[in-house]
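Colleague: A structural model of the following input is requested.
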Amino acid sequence: MDAIYQNVINANLDQKLKQVEVHSAMGRDLRPGQAQVMLRVLEDWTKTSETLLKALSAKMTQVQEDYEREKQAKEAFEQNLEKIKKDSANSGAGKHRKLVGSGSHMMDYEMGDQHMFQSPEFMGEFERMSYGGNSSKKSGKRVPHRG
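Modeller: Sure, this is the predicted structure:
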């Protein structure tokens, strides 16, 4: 339809047979050398498209691998968490009380075969509470006792 409206072709549409009857077409003559330039442009476009498709395919593969790795890590974490919950529920013994901080604040915690509280975040908070927020102990720097 666009070619007819732009007078590129002179044609009739046969809707009954769903055909286009072309009477004439506008010629597009090329000057000498233009065909070679057009072929080079099309070859460059093809190479660029192939390179882009390869890069997209590689990225899709990487994303899929990352997804599978994260999925496995999540499943392993959940299995470990369930095991820890089960072990914690099964071991009623082993409760200890430890004086934490100053005053009479007490903290109950479970001692099992595995120490669930060995993450850096917990240990940093534990040290801060154990030493009453003393920044010299928290930072690990020794300060000479004056007194």
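Colleague: please make it C-alpha for all contacts and neighbour counts, starting now.
Modeller: Will do.
Colleague: buried ones in the helix or strand hosting Tyr109?
Modeller: Under the criterion of DSSP states H and E, Tyr109 resides in strand 106-110. Judged by neighbour count using 16 or more other CA atoms under 10 Å, the buried positions of strand 106-110 are Glu110.
Colleague: for the comparison step, fold the sequence that follows:
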Amino acid sequence: MDIEQKQAEMIDHFVKQASSLKGSAIAPLVLEATSNPSLFAFSEILAVPSVAELERTESATLLDTLRLFAHGTWSDYKGNMARLPQLVPDQILKLKQLTVLTLAESNKVLPYDKLMQELDVTNVRELEDFLINECMYSGIVRGKLDQLRRCLEVWDFGNFLTAFLVLYNVQVQFAAGRDLRPGQLGNMLHTLSDWLTTSDNLLVSIQEKIKWADTMSEADKKHRKDVEDRVEEVKKSLSLKADADFRGHEEMYSETGGVMDYEEDRSRPKRYFISNLHEAASHILKKITVDWTWFTAKLLEFLLMAFPA
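Modeller: Next up is the predicted model:
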């Protein structure tokens, strides 16, 4: 069961009891309510008619005590001890817990020195024990201690709302809220109005960014398509040129008087040389046949030239 649900159940319990009591008979209920470890809100009890009627009676201090626990701090009690009843240890503990919540509500950064002063704590060890055992373990504050730093940094806090805090010494992620003080509702409405305006402006800005992103995306797609189309055109142009060159070579090789004639012209000197060689060989053979003596003389002449003495 979370702290807000416990709060609701305890408030309902004490409101029903207070509605059935009158005058000084409410005193035990006030003591019990302000000492209860699970109750941190008292506005509903203050609003009970029988409690509000204590304003101008001998039991008015009971009403002042409830107001102290609804809106006050430990310092407020010390400044008004003369007209307030003496608190019991459980009430003192409760008021100091409420003091931590109030400080976290009104300040973004809470130094250890400030906490020690407001809580009447004499040393850091005592302060850290209080924050861990009486605030974190009780569920009114969730966080993490960092002993290297000496302050409490608050991220967010609100009355009857989940609060998210960060401590240099205590990194708080959640804290319970206190009762609204007289006149505080207007400030809260103003804050919420500012938050709503900021949210609307942020939404408009986000929508503009989305629209710009869509426009840029479309432009990028168009540019990419143009490039792809251009590439295809170049490919087609190169393909057509290659086809034309290929057809040109075919025509050149197939036309009469073209490459074939050129090759024929190139072969003519070879045919002429072979023909002359053939004629010379025939003449020599004839000479050998007709005049064997001539052949013998020529052969001897050749051998003498090839192998001189």
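Colleague: tell me how they score on TM after superposing.
Modeller: TM-score for the superposed chains, counting by TM-score structural alignment, normalised by the length of the first structure: 0.49, backed by 82 aligned residues with a CA RMSD of 2.3 Å.
Colleague: coming back round to it: could you point out the helix or strand that follows the strand holding Tyr109 of the first structure?
Modeller: As assigned by DSSP H and E, the chain's next helix or strand after strand 106-110 of the first structure is helix 120-130.
Colleague: the next helix or strand after that following helix packs against which elements?
Modeller: Proceeding N to C from helix 120-130 of the first structure, the next assigned helix or strand is helix 135-139, under DSSP H and E. When contacts are defined as 3 or more CA pairs under 8 Å, 6 or more residues apart in numbering; DSSP states H and E, helix 135-139 of the first structure sits against helix 120-130.
Colleague: for the helix it packs on, packing partners?
Modeller: helix 135-139.
Colleague: again, only using 7 Å
Modeller: For helix 120-130 of the first structure, there is no helix or strand it packs on, judged by 3 or more CA pairs under 7 Å, 6 or more residues apart in numbering; DSSP states H and E.
Colleague: give the buried residues for it.
Modeller: For helix 120-130 of the first structure, by 16+ other CA under 10 Å, it's Phe126, Glu127, Arg128, Ser130.
Colleague: since we're on Gln91 of the second structure, how many residues are nearby?
Modeller: As a burial measure, Gln91 of the second structure scores 19 neighbours (other CA atoms under 10 Å).
Colleague: from Tyr77 of the second structure, how far out is it?
Modeller: As judged by CA to CA, to the nearest Å, Gln91 of the second structure and Tyr77 of the second structure stand 11 Å apart.
Colleague: and what of Ala8 of the second structure?
Modeller: 26 Å.
Colleague: for Lys6 of the second structure, same thing?
Modeller: Lys6 of the second structure sits 26 Å away from Tyr77 of the second structure, going by CA to CA.
Colleague: higher neighbour count, those two?
Modeller: A direct count of neighbours by other CA under 10 Å for Lys6 of the second structure and Tyr77 places Tyr77 higher, at 20 against 14.
Colleague: what helix or strand is that one located in?
Modeller: Assigned by DSSP H and E, Tyr77 of the second structure belongs to helix 74-79.
Colleague: and for that helix, what are the contacting residues?
Modeller: Taking CA atoms under 7 Å, 6 or more residues apart in numbering as the criterion, the residues outside helix 74-79 of the second structure that touch it are Leu95, Lys96, Thr99, Glu118, Leu119.
Colleague: okay, now the third one: neighbour count?
Modeller: Yep, that's Thr99 of the second structure we're talking about. Thr99 of the second structure has 23 neighbours, counted by other CA under 10 Å.
Colleague: helix or strand: which one has it?
Modeller: Assigned by DSSP H and E, Thr99 of the second structure falls within helix 89-106.
Colleague: tell me the buried residues in that helix?
Modeller: Under 16+ other CA under 10 Å, the buried positions of helix 89-106 of the second structure are 91-105.
Colleague: tell me the helix or strand right after it.
Modeller: Sequence order places strand 109-111 as the next helix or strand after helix 89-106 of the second structure, per DSSP H and E.
Colleague: who are the packing partners of that following strand?
Modeller: strand 151-153.
Colleague: and the strand it packs on, what other elements does it pack with?
Modeller: Counting contacts by 3+ CA pairs under 7 Å, 6+ apart, strand 151-153 of the second structure is packed against strand 109-111.
Colleague: the strand it packs on: which residues count as buried?
Modeller: Buried-residue list, strand 109-111 of the second structure, by 16+ other CA under 10 Å: Val109, Leu110.
Colleague: and the following helix or strand past it, what does it pack onto?
Modeller: Using DSSP H and E, the helix or strand that follows strand 109-111 of the second structure towards the C-terminus is helix 112-119. Helix 112-119 of the second structure sits against helix 74-79, with contacts defined as 3+ CA pairs under 7 Å, 6+ apart.
Colleague: list the buried residues for the helix it packs on?
Modeller: Trp74, Ser75, Tyr77.
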